[in-house]
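J.: I'll drop the sequence and a predicted model, then ask my questions.
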Amino acid sequence: MKFIVDNWMLLLITLSSGGMLAWPLLRGAGTGSLTAQGAVQLINRERAVVVDVREPEEFAAGHVTNSKNVPLNLMEEKLTSAVKNKTVPLLLICGTGARANRAVATAKKLGYEQAQAIAGGLKAWKDANLPIEKA
């Protein structure tokens, strides 16, 4: 106890620096952790389906090759007709990953248990020099 009282400032610095190191891990716990390279592996090995949740105009400007466009606001109505097989991995993507992360909850509610967001979205896909196509 005497050590704690004598070195309270040192302990405070230690705890705050540990918290700062752990913060990115805690903050990223709910976001998409599937990298673009991981997505390619799922597409090639498990026939994963890529669904782009951006608006049609954004999709037309450039999207992942062979992806389907189901805008986020229409997910509940159109996802089951766009992707009938609920057992295959469902990879959701948008511009930066924010909308895709929200779409994961909707997809899981609809029964797509293997739904995942691609971290970083189409930006990360392009940064990894992976192919895109324009409508």
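T.: Alright, I've got the coordinates. Numbers count the residues shown, from 1 in each chain.
J.: can we go C-alpha only for contacts and neighbour counts from here?
T.: OK.
J.: What is the neighbour count of the nearest residue to Lys78 once chain neighbours are set aside?
T.: The shortest distance from Lys78 to any non-neighbouring residue, by Cα to Cα, 6 or more residues apart in numbering, is to Val70 (6.7 Å). Using other Cα atoms under 10 Å, Val70 has 22 neighbouring residues.
J.: How much space separates Val70 from Leu15?
T.: 45 Å (Cα to Cα, to the nearest Å).
J.: Ok, Pro71 next?
T.: From Pro71 to Leu15 the distance is 43 Å (Cα to Cα).
J.: put this beside the first:
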Amino acid sequence: MKFIVDNILLIALAFVSGGMLLWQSLRSGPAGGAITPAEATAAVNQRHAVFVDVRPTADFAAGHIAQSRSVPLAELKQKAAGLPKNKPLILVGANGRDAAKAVAEFKAHGFAEVNTLAGGLAGWVQAGMPIAKG
């Protein structure tokens, strides 16, 4: 008991630190976390990650990340087989929220490492990253 009284600040710091770590892991959730445009670019360059645009085809044609693959959520079952399961996937939606909903569906189709692009295509553009059209 004397140890607890003498070291109450250290014990409180340990609980706060553990709580912050737990909060961070719960925020990203079991489905996969959101990564920034810079982290996504690094994943593509270093780990050969693949951008998967889950927006409707018309939105993809209006503008998308170069080299991304269009897999609208409505066509996921048909197009999932054409994606590599041995590479990380980075899902791109309009603003990040719609892609987060798709993570569980991709994992259900056997994709082990699936993340979303934080802010979606809007976040990509806001970070000053280029887009392709057509």
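T.: Yep, that arrived. Bear in mind that the values here come from a model prediction, so they are computed numbers and not experimental data.
J.: quick one: Gly123 of the second structure and Pro37 touch, right?
T.: Yes - counting by Cα atoms under 8 Å, Gly123 of the second structure touches Pro37, with 7.5 Å between them.
J.: Mind listing the shared neighbours of these two?
T.: Common neighbours of Gly123 of the second structure and Pro37, using Cα atoms under 8 Å, 6 or more residues apart in numbering, are Leu117.
J.: And the next helix or strand past the longest helix along the second structure?
T.: In the second structure, assigned by DSSP state H, the helix with the most residues is helix 8-28. Remark: after helix 8-28 of the second structure, the chain's next helix or strand is strand 34-35, criterion DSSP states H and E.
J.: List the contacts of that following strand.
T.: Contacts of strand 34-35 of the second structure (Cα under 8 Å, 6+ apart): Ser28, Asn115, Thr116, Leu117, Ala118.
J.: quick one: secondary structure of Val52 of the second structure?
T.: Here Val52 of the second structure takes the strand state, with states given by DSSP: H, G, I helix; E, B strand; the rest coil.
J.: what residue of the first structure matches up with it?
T.: Aligning on TM-score structural alignment places Val52 of the second structure opposite Val51 in the first structure.
J.: burial of that match, as a residue count?
T.: 26.
J.: quick one: it from Met20 of the first structure, how far?
T.: In terms of Cα to Cα, Val51 of the first structure sits 35 Å off from Met20 of the first structure.
J.: repeat for Leu91 of the first structure
T.: In terms of Cα to Cα, Leu91 of the first structure sits 31 Å off from Met20 of the first structure.
J.: More neighbours: the two, which one.
T.: Leu91 (22 against 10).
J.: how much does the host helix or strand of Ala43 of the second structure stray from the first structure?
T.: According to DSSP H and E, Ala43 of the second structure maps onto helix 37-47. When the first structure is overlaid, helix 37-47 of the second structure sits 0.5 Å from its aligned residues on average, using mean Cα distance after the TM-score superposition for the first structure.
J.: and that helix, how far out from the chain's middle?
T.: 12 Å (Cα atoms, centre = their mean, to the nearest Å).
J.: got it, and stretch 83-99 of the second structure?
T.: On Cα atoms, centre = their mean, the centre of stretch 83-99 of the second structure falls 6 Å from that of its chain.
J.: Quote the end-to-end distance of that stretch.
T.: Termini of stretch 83-99 of the second structure sit 16 Å apart (Cα to Cα).
J.: Buried residues, that stretch. List them.
T.: 85, 87-99 (16 or more other Cα atoms under 10 Å).
J.: again with stretch 99-113 of the second structure
T.: Ala99, Ala100, Ala102, Val103, Ala104, Glu105, Phe106, Phe111, Ala112, Glu113.
J.: What sits closest to Ile118 of the first structure if chain neighbours are left out?
T.: Per Cα to Cα, 6+ apart, closest to Ile118 of the first structure is Leu34, 5.0 Å.
J.: give me the number of residues near the one you found?
T.: So Leu34 of the first structure, with other Cα under 10 Å, has 17 neighbours.
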